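Undergrad: attaching a predicted model along with its sequence, questions to come.
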Amino acid sequence: MFDVTAPPQKKATRYGFGEGLVAAGEKDPRVVVLGSDITGSVMTSMFRDRFPDRFFSLGIAEQNATTVAVGLALTGYVPFMSTYGVFASARNLDQLRVSVCYNEANVKIGGGHAGISVGPDGATHQALEEIAVTRVLPHMTVIVPCDAVEMKKATIAAAEEITGPVYLRFGREAVPLYTNESTPFKVGRAEVFREGSDVSIIACGAMVWEALVAAEELSKDEIDARVINLHTIKPIDRDAIILAARETGAIVTAEEHQIHGGLGGAVAEVVVRGHPVPMEFVAVNDRFGESGDPDELMRAFGLTHREIIAAVKRVLARRGS
């Protein structure tokens, strides 16, 4: 379905977020956006420039911005509040838990600069825990799109299709752009990006491309890997995961997130109850980030197709294949 043999075009998912906000705002006058002094970084500036009367700058005060967003939601608006993921999820947890989720408020949170690939900003700004933090909250939908096109679709869907809290995770650095308008996307439904029968690689965000590259390389060793884009972490697509476990008999997960509590843990929770099979996990291994070049950090933290290939071979050895 996707050609990974040629150098891909690249675009940061944050641009898809900005484009999605504008598209949602054009369709629905209730859509408003709240900024936290980093509008250019998370691309809420696109919405601000298009709809200045529906954009509110609340400064570096994420907790206040979230509380204001709840008030707007409870009076009928569809507010998006966006800042860096570390602040949107960790500093903001009490507001997310009590003000947003307890009230089932129709608030959308954009968590930008997610993952280790933020690079020079370092550990304080590299959001590596927010999937775990947000998916545990009742009523919260958690989406991690794989590229800028899917990010735009997810942002529009958050406004149009979901009445309730949504956390959208996206990055700063340019990543491969390989889906298009015709590529299927539906909140809560995983998409098989490559068919395979020997092992399933389940990934989200930037790691989906790495999974596709890994699958291509594995095919040279006559290992037939299925690649699944699990963009929606919650509600999770149990049927797709259990089917993958049943049909391939082994699973590897890949994510730009801590190994505990993220995509891998969510998939394991389904597998252990639905159809237990051997699993391996490619993720940040219980450590804080560091400052550095984004690509170098991805290699240093073991978040490339090479680590996925190694994990596939380990899990197949454990299974006895």
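TA: Received it, and whenever you're ready, just let me know what you need.
Undergrad: please make it C-alpha for all contacts and neighbour counts, starting now.
TA: OK.
Undergrad: please enumerate the helices of this structure.
TA: Using DSSP state H, the helices of the chain run over 13-27, 39-42, 45-50, 62-74, 85-86, 93-94, 130-135, 148-160, 207-219, 238-248, 263-274, 294-300, 305-319.
Undergrad: distance to Cys101 and mean neighbour count added to the ones you listed, as JSON lines?
TA: Formatted as JSON lines, these follow (distance: least, C-alpha to C-alpha, whole Å; neighbours: other C-alpha atoms under 10 Å):
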{"stretch": "helix 13-27", "distance to Cys101": "22", "mean neighbour count": "24"}
{"stretch": "helix 39-42", "distance to Cys101": "23", "mean neighbour count": "18"}
{"stretch": "helix 45-50", "distance to Cys101": "25", "mean neighbour count": "19"}
{"stretch": "helix 62-74", "distance to Cys101": "10", "mean neighbour count": "21"}
{"stretch": "helix 85-86", "distance to Cys101": "17", "mean neighbour count": "26"}
{"stretch": "helix 93-94", "distance to Cys101": "10", "mean neighbour count": "16"}
{"stretch": "helix 130-135", "distance to Cys101": "10", "mean neighbour count": "23"}
{"stretch": "helix 148-160", "distance to Cys101": "15", "mean neighbour count": "24"}
{"stretch": "helix 207-219", "distance to Cys101": "28", "mean neighbour count": "23"}
{"stretch": "helix 238-248", "distance to Cys101": "23", "mean neighbour count": "18"}
{"stretch": "helix 263-274", "distance to Cys101": "20", "mean neighbour count": "19"}
{"stretch": "helix 294-300", "distance to Cys101": "33", "mean neighbour count": "15"}
{"stretch": "helix 305-319", "distance to Cys101": "35", "mean neighbour count": "19"}
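Undergrad: then this one, side by side with the first:
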Amino acid sequence: MSQMTTSPQFVSMRDVFGDKLLELSKRDPRVFALDGDLANSTKLDKVAENNESKFLQMGIAEQNMLGVAAGLASVGLQPWVCSFAAFIVKRAFDQIVVSIAQPKMNVKMIGAYSGLLNGCTGKTHQSLEDLAIMRTQPGMIVLAPADSVELQQMMEYANQYDGPVYIRVARDSYPVLFDEQSYRFQVGKGVTLASGTDVTIISTGTQTSRCLEAVEQLKQEGISAELLHLPSVKPLDAEAIIASARKTGVVVTAEEHSIYGGLSSAVAEVLVENFPVPMERIGVQDKNSESGSNNALLNKFGLTAEHVAEKARKVMARKKMAQ
């Protein structure tokens, strides 16, 4: 049975996150939701309104919030800490390192409003470095779902895993790519969403749906593109990356994140040590982000399906020149 849905619809990850965490908070006595005064945006308000005893309001004090989470975990509870990715990762990183990552505390961290597309809340609220920052921590699980189905399964995994987990969640609605009956998320494993022989496109998180569009565009041109979705940024499916690179001979990476330190860097590390091939990177280049509408930002920073297809053609041309 195919893992992908045949009739995609658009669903908000943050709404599904709020519903799922409410379910977990009712089902698992260990689970508590910690909020940094953003519950109406992150949808932690669903826990606040429907399971008030499991909701802890920490205020606009992210460093303290992560410290409290570590304390809760130290007595056997399982805190789920949620804020904008820009705040939870960058403002509280020292607390994450010292109080959570090093002692491997059972804390689940949700970076909401990740990437570029955050509803014009401003560039100070954007996070293009969170994957890079979090994957530097030993023992940290770093996940980026492509859709709401995958997010729910990641949350189930995180609820059963004993240790720190970071999940990157988007604000807007995205296409539902996976069939909830047949798809099964596995940490450390990639998912081949399209098989091809000419070029490999490797993506994570929200960028995967745009890469699927690029695959279809390339198909119309007679180009056979393979799409490997990596929901688990750490641990990474090195075996799948190498196998696909061997198959096509060229790789394009794509992420709604800086090109430094995130998915592209992780993939490059695998390839340079095991099977070097021509590679192009889709992501925010060495530039500061800007405020704007979704479409304007995607075009400005080269993240559209058209930009992915363009990079695929470019890397294929490099392969041809090298032959």
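TA: Thanks, I have the structure now. Everything numeric in this text was worked out from a predicted model, so none of it was measured.
Undergrad: could I get the TM-score for this pair?
TA: Overlay of the two chains. TM-score (TM-score structural alignment, normalised by the length of the first structure): 0.95; 318 aligned residues with a C-alpha RMSD of 1.5 Å.
Undergrad: would JSON lines of the helices of the first structure with distance to Val33 of the first structure be doable?
TA: Shown next, in JSON lines, are those (distance: least, C-alpha to C-alpha, whole Å):
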{"stretch": "helix 13-27", "distance to Val33 of the first structure": "8"}
{"stretch": "helix 39-42", "distance to Val33 of the first structure": "10"}
{"stretch": "helix 45-50", "distance to Val33 of the first structure": "7"}
{"stretch": "helix 62-74", "distance to Val33 of the first structure": "9"}
{"stretch": "helix 85-86", "distance to Val33 of the first structure": "16"}
{"stretch": "helix 93-94", "distance to Val33 of the first structure": "20"}
{"stretch": "helix 130-135", "distance to Val33 of the first structure": "20"}
{"stretch": "helix 148-160", "distance to Val33 of the first structure": "11"}
{"stretch": "helix 207-219", "distance to Val33 of the first structure": "29"}
{"stretch": "helix 238-248", "distance to Val33 of the first structure": "33"}
{"stretch": "helix 263-274", "distance to Val33 of the first structure": "28"}
{"stretch": "helix 294-300", "distance to Val33 of the first structure": "29"}
{"stretch": "helix 305-319", "distance to Val33 of the first structure": "36"}
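Undergrad: my read is that Ala73 of the second structure contacts Asn106, right?
TA: Yes - Ala73 of the second structure lies in contact with Asn106 (C-alpha atoms under 8 Å); the separation is 5.5 Å.
Undergrad: overlap of the contact sets of the two?
TA: Applying C-alpha atoms under 8 Å, 6 or more residues apart in numbering, one finds that Ala73 of the second structure and Asn106 are jointly contacted by Pro79.
Undergrad: how much space between Val250 of the second structure and Gln285 of the second structure?
TA: The gap separating Val250 of the second structure from Gln285 of the second structure is 20 Å, by C-alpha to C-alpha, to the nearest Å.
Undergrad: the more surrounded of the two?
TA: Val250 (24 against 14; other C-alpha atoms under 10 Å).
Undergrad: any idea how far Pro278 of the second structure is from the more buried one?
TA: As for Val250 of the second structure, its distance to Pro278 of the second structure is 5 Å (criterion: C-alpha to C-alpha).
Undergrad: now do Leu66 of the second structure
TA: Here Leu66 of the second structure is placed at a distance of 41 Å from Pro278 of the second structure (C-alpha to C-alpha).
Undergrad: how about Gln63 of the second structure?
TA: Note on Gln63 of the second structure: its distance to Pro278 of the second structure, by C-alpha to C-alpha, is 42 Å.
Undergrad: same question, Glu256 of the second structure
TA: In this view, Glu256 of the second structure and Pro278 of the second structure are 21 Å apart by C-alpha to C-alpha.
Undergrad: who's more crowded, these two?
TA: Neighbour tally, Glu256 of the second structure and Pro278, criterion other C-alpha under 10 Å: the higher count belongs to Glu256, 27 against 17.
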